[in-house]
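Engineer: Requesting a structural model of the entry that follows:
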Amino acid sequence: MRKWMTALRIKRKTTLFQMNFWYILILFLTVLSIGLAVVSVTSYQLYKGTEQEVIYVESQLKNESMEKHPDWKDSLDSIIYEQHPDFYVRIETPDSKTIYSRGSESITDQNEYLIKLSLFSSISFKKKFIPVYHHQASYNGYTFDIYVRMISIHTFIVDMVRVLALCVLLGIVIGSLAIYQLSRRLSRPLLDVTGMIRQVTETNDLKRRVLIPDQPKEVHDLAKSFNQLMSQLDQLIERDRHFVSDASHELRTPLSAIRGHVELIQRHGAGHPEVVERSIHFVDQESKRMQRLIEQLLMIARLDRRSKVLETVDLSMIAKNVIADYAPSIIQRFKANIADGTYALANEDYVHQVIVSLLGNARKYTPDDGWIKIIVEGGPEFSYVRVQNSGPRIPDEEKEKIFTRFYRLDQSRSSEAGGSGLGLAIVRELVELDEGIIWVDDLNPTGSEFIVRLKARKAEGLNQ
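Structural biologist: Modelled structure (predicted):
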């Protein structure tokens, strides 16, 4: 019993149960309302018909009362028995006599009515709920009490109520079955999609996709969105898997080298001081490289979870501040073309880091006798930061790859040892957080140009 109740509570929360419950309830109330309306209208029309007949009988009785010596027996027989067999009349004459129509004593003098309608004050109910219509009129000294036993009307209404009740019952049963089948058919695609989603989550198979039904449109969009979400999640997990693998490889290399030099010191350090000095220098360089790599990994992790806070920033001022801090460390010829009053929608810290990273990348890949140039300029829709250098060109097939994590150009193109392969990947993520884009073009006759495009803003945007 408890299991049955638990299952019922669970089913009550389903869309199928709620659709059936509300549809059946609406159907029941609709059919019941129609049935009550039919019974009410029919009953009222029958009541009005009886009322018209009573008025007719009253007019006949008044005509008879105008005679000098009315023969009430013959008049009642001709007025009531032939034309209105369910009518009963009691007459109070001016000389205080009481005249009854045939068989009316049992009705006219027995006033033990069970129910008297407030809407139709002329109708009362006696035993077995047979309605009795009563009308009283006075004319020419006579008082007429007219009673109508509405047996035929009662029988008709009872039969009609039974037929309507049967129709209501059949309508509810047939309608409920039809609604149940329809709701099952409408909810079947949703149940199928839900079942497939449950299987995917239970098996943790991110490669699996749910079938997309053609209709209804809501379920079609749900299944399509779920598949897109699974694809994005699969790509994210695959990217993180590659990232962890590449990071492990990048960290393993300096660790192995450091471990090798430590063993070299342990074996030969006592008798060869020059080995100790050379190994300590190498360990220091590799540890610094590891430190930079770890800091970049932490920055990427923070960028993946960072919310965007964008505002109107002064690109010209940010670029001038970066140049003032970092230009002295650039040994190549350095040029700057900064257009004053260049604003963009971005994050000031992100823009600062992007310019620093691009200048550091240009310095690393530009020969000592080469040149580096930074350009900041604006337009009606976009503002640009361009970092140019006279180093070797980047092959077309590698122009997109250099912005992926742990990707390096051939180290022979660099004037220093290769970096971690994370610098430009971080730059792209920072630019995308600023809702901008970055790409690289060739310069003539040699060199490369990194272009950052951001949404332009006006100076008054600072006060908005």
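
Engineer: make it CA atoms for all contacts and neighbour counts henceforth
Structural biologist: OK.

Engineer: Ala336 sits in which helix or strand?
Structural biologist: strand 333-338 (DSSP states H and E).

Engineer: quick one: that strand to chain centroid distance?
Structural biologist: Relative to its chain's centre, strand 333-338 lies at 53 Å (CA atoms, centre = their mean, to the nearest Å).

Engineer: do the same with stretch 48-57
Structural biologist: On CA atoms, centre = their mean, the centre of stretch 48-57 falls 63 Å from that of its chain.

Engineer: The structure of the following sequence is requested for comparison with the preceding one:
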Amino acid sequence: MPIIKVRGVKMKRKTPQMTTTSQEIQHSFRVLFIWFAFLMSLAVVGVVGVQLVHQRQAESIELLGSLKRSIIDDRPDWEQWRKNSTINTQNTYVKVNDRTRNIPTKFYSHGTKTFLKAKQIHLPFFRALTYVDGYGFMYYRSGSKLGIMSQIWLSLNPVVNVLLSVIIVVFSLFLLSLLFGWYFISSTAKRLTQPISQLSQTARDQSKSELEYETLLPVPKSPMEVKQLTTSFNELLTSINYKNQQEKTFISNAAHELRTPIAAIRGHIQLVQRHGRDHPEIVDRSIQFINNESARMQTLVNDLLALSRADRGDVKLDYIDLTSLLNETVEEQRAVLKQTINVNIPTKTVVYANADNVQQILSALLDNAGKYSPADSQITVALSQHGSQYSLSVQNTGPSIPDNQKDQIFERFYRGDQAHNHQVSGTGLGLSIVKQLAELNHIQITVTDLKPQGSRFNLLFNNPENQN
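Structural biologist: This is a model prediction of the structure:
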């Protein structure tokens, strides 16, 4: 944990605590649920409270109206009103001040005089609401008619009691909903993130095992995102495993190809050391053998380096003159190959590729044709156009390639039966390099048979139109 010095005092800096996806989901939904439940509870209590207050307000208006209707011949019939009124004298108080007489007269309902003697506190923002000591909150309303002033105080205690009951019920439901929601959100979050957790755990277990990506991860049926992620991850594992196996095979074959000439060279060196003085004739033969094997090793190393560069995939493409490149490469191979090379190409052809790669591909195909064709045969290089595409073919009259080997010939260190039977020299990497370079240059390569015998390697340049 990092340590911070503050005025000579060492303080430990708190490392931010990592949270899981499940915890993040639970936290977000809990906060949202609490706010939603709180606002809903507040709304219910508010609506009920407002409705109850409006009800008391309507009662006060009706009561005040009945007092006004009791005025007959400009005189309030107080006694008659009191007999016919259904007011609850325990929570409603009425005072009538008749100022139309020579001597003002005041009428009080039962308990009103005692009520008015109590201490009253007027609320500053709600003039109609008053708190009376010993009576609680009261709703006040007044009105006058023909000089007769009527005042009414209605107790809000029933409203407060109902409102408290509503608050208790709503709060209880809020707590129950909170507990249920807490459990539901937690279980839902764990259920949604369980496939991800299992995927992560399985990946960690496989990273510690020695299976080397051979075991695929279990694919859940839901949710769809995790299913797609697992499927993509398995495809990645399959690709890694395939490349890993290729690398193992490649290293094993490369070691074998290098081990064979090295062992042979060491054998001839030991032969010369032991018997060179007594049998001088074996020295020249051994030196020639060592020279041939060392040249073969040099070719193998060069091919391995070329294949390594091709594997890196760092290729710059550009528009190149394919015709000039073909003519130059063919002239170089004519000086090496015994076969006759016939060329059938247009005067100028422009394609989008890497010049060095294309020259290396053509050289490898011509070298391969020279190895498997009779010395007095012909090798044909032809270039034709099909719309915006150009097809380059290299054909020979050597043995045809069986259909079941047409894909295998591009594998690293693969050498067919014809190569072994006729002791054809080579490293088995030439066509692998051709395949890799063709893919880097977006060139399609195929192999077809010729009649009565022979093979044709076709390169299809699928390029955009030349922009000049």
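
Engineer: Show me what counts as buried in the helix or strand following the strand holding Ala336 of the first structure.
Structural biologist: For strand 333-338 of the first structure, the succeeding helix or strand toward the C-terminus, using DSSP H and E, is strand 343-346. Within strand 343-346 of the first structure, the residues scored as buried using 16 or more other CA atoms under 10 Å are Tyr343, Ala344, Leu345, Ala346.

Engineer: Would you confirm that the third one contacts Asp314?
Structural biologist: This means Leu345 of the first structure. No: under the criterion of CA atoms under 8 Å, Leu345 of the first structure is not in contact with Asp314, lying 9.1 Å apart.

Engineer: what number of residues lie near the counterpart of His154 of the first structure in the second structure?
Structural biologist: Aligned counterpart of His154 of the first structure in the second structure: Val160 (TM-score structural alignment). Close neighbours of Val160 of the second structure, defined as other CA atoms under 10 Å, add up to 16.

Engineer: After the helix or strand containing Val160 of the second structure, heading C-terminal, what element do we hit next?
Structural biologist: Assigned by DSSP H and E, Val160 of the second structure falls within helix 157-208. Note on helix 157-208 of the second structure: by DSSP H and E, the next helix or strand toward the C-terminus is helix 224-275.

Engineer: post-alignment, the helix or strand that that next one is followed by versus the first structure, mean distance?
Structural biologist: Under the assignment DSSP H and E, the closest C-terminal helix or strand after helix 224-275 of the second structure is helix 281-312. Superposed on the first structure, helix 281-312 of the second structure shows a mean distance of 2.2 Å to its aligned residues (mean CA distance after the TM-score superposition for the first structure).

Engineer: helices and strands around helix 281-312 of the second structure, which ones?
Structural biologist: Here helix 281-312 of the second structure touches helix 224-275, helix 430-440, going by 3 or more CA pairs under 8 Å, 6 or more residues apart in numbering; DSSP states H and E.

Engineer: Mind checking the ones you listed for the one nearest to Phe115 of the second structure?
Structural biologist: helix 224-275 (71.7 Å; CA to CA).

Engineer: The closest one vs the first structure, average distance?
Structural biologist: Looks like 1.7 Å for helix 224-275 of the second structure (mean CA distance after the TM-score superposition for the first structure).

Engineer: Please apply the same query to stretch 30-38 of the second structure.
Structural biologist: Averaged out, stretch 30-38 of the second structure is 2.8 Å away (mean CA distance after the TM-score superposition for the first structure).

Engineer: tell me which residues in that stretch are buried?
Structural biologist: So, applying 16+ other CA under 10 Å, buried residues of stretch 30-38 of the second structure: Arg30, Phe33, Ile34, Ala37, Phe38.

Engineer: Could you find the counterpart of the first one in the first structure?
Structural biologist: Structural correspondence for Arg30 of the second structure with respect to the first structure (TM-score structural alignment): Ile24.

Engineer: Could you report the distance from its match to Leu206 of the first structure?
Structural biologist: 41 Å (CA to CA, to the nearest Å).

Engineer: Can you give me the buried ones in stretch 280-294 of the first structure?
Structural biologist: Ile280, Phe282, Val283, Glu286, Arg289, Met290, Leu293.

Engineer: between those, which is nearest Ala327 of the first structure?
Structural biologist: Arg289 (22.7 Å).

Engineer: if we can go back for a sec, JSON lines please, covering the buried residues of stretch 280-294 of the first structure and showing distance to Ser96 of the first structure.
Structural biologist: Putting those into JSON lines (distance: CA to CA, whole Å) gives the following:
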{"residue": "Ile280", "distance to Ser96 of the first structure": "143"}
{"residue": "Phe282", "distance to Ser96 of the first structure": "141"}
{"residue": "Val283", "distance to Ser96 of the first structure": "139"}
{"residue": "Glu286", "distance to Ser96 of the first structure": "135"}
{"residue": "Arg289", "distance to Ser96 of the first structure": "131"}
{"residue": "Met290", "distance to Ser96 of the first structure": "129"}
{"residue": "Leu293", "distance to Ser96 of the first structure": "125"}
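
Engineer: how about Lys62 of the first structure, what does it touch?
Structural biologist: Applying CA atoms under 8 Å, 6 or more residues apart in numbering to Lys62 of the first structure gives the contacts Tyr139, Asn140.

Engineer: Which residue in the second structure aligns with it?
Structural biologist: Match for Lys62 of the first structure (TM-score structural alignment): Lys68.

Engineer: ditto for Leu191 of the first structure
Structural biologist: Match for Leu191 of the first structure (TM-score structural alignment): Ser197.

Engineer: Next one: the closest residue to His268 of the first structure other than its chain neighbours from Gln266 of the first structure, what distance?
Structural biologist: Spatial nearest neighbour of His268 of the first structure, excluding adjacent residues (CA to CA, 6 or more residues apart in numbering): Val275 at 7.2 Å. Note on Val275 of the first structure: its distance to Gln266 of the first structure, by CA to CA, is 10 Å.

Engineer: quick one, which of the two is more surrounded?
Structural biologist: Shown here are Val275 of the first structure and Gln266; by other CA under 10 Å, Val275 has more neighbours (16 against 11).

Engineer: right, and that one touches Glu263 too?
Structural biologist: No: Val275 of the first structure lies out of contact with Glu263 (CA under 8 Å); the separation is 11.1 Å.

Engineer: quick one: stretch 39-57 of the first structure to the second structure mean distance?
Structural biologist: Mean for stretch 39-57 of the first structure is 1.7 Å (mean CA distance after the TM-score superposition for the first structure).

Engineer: For that stretch, buried residues please.
Structural biologist: For stretch 39-57 of the first structure, by 16+ other CA under 10 Å, it's Val39, Thr42, Ser43, Leu46, Tyr47, Thr50, Glu51, Glu53, Val54, Val57.
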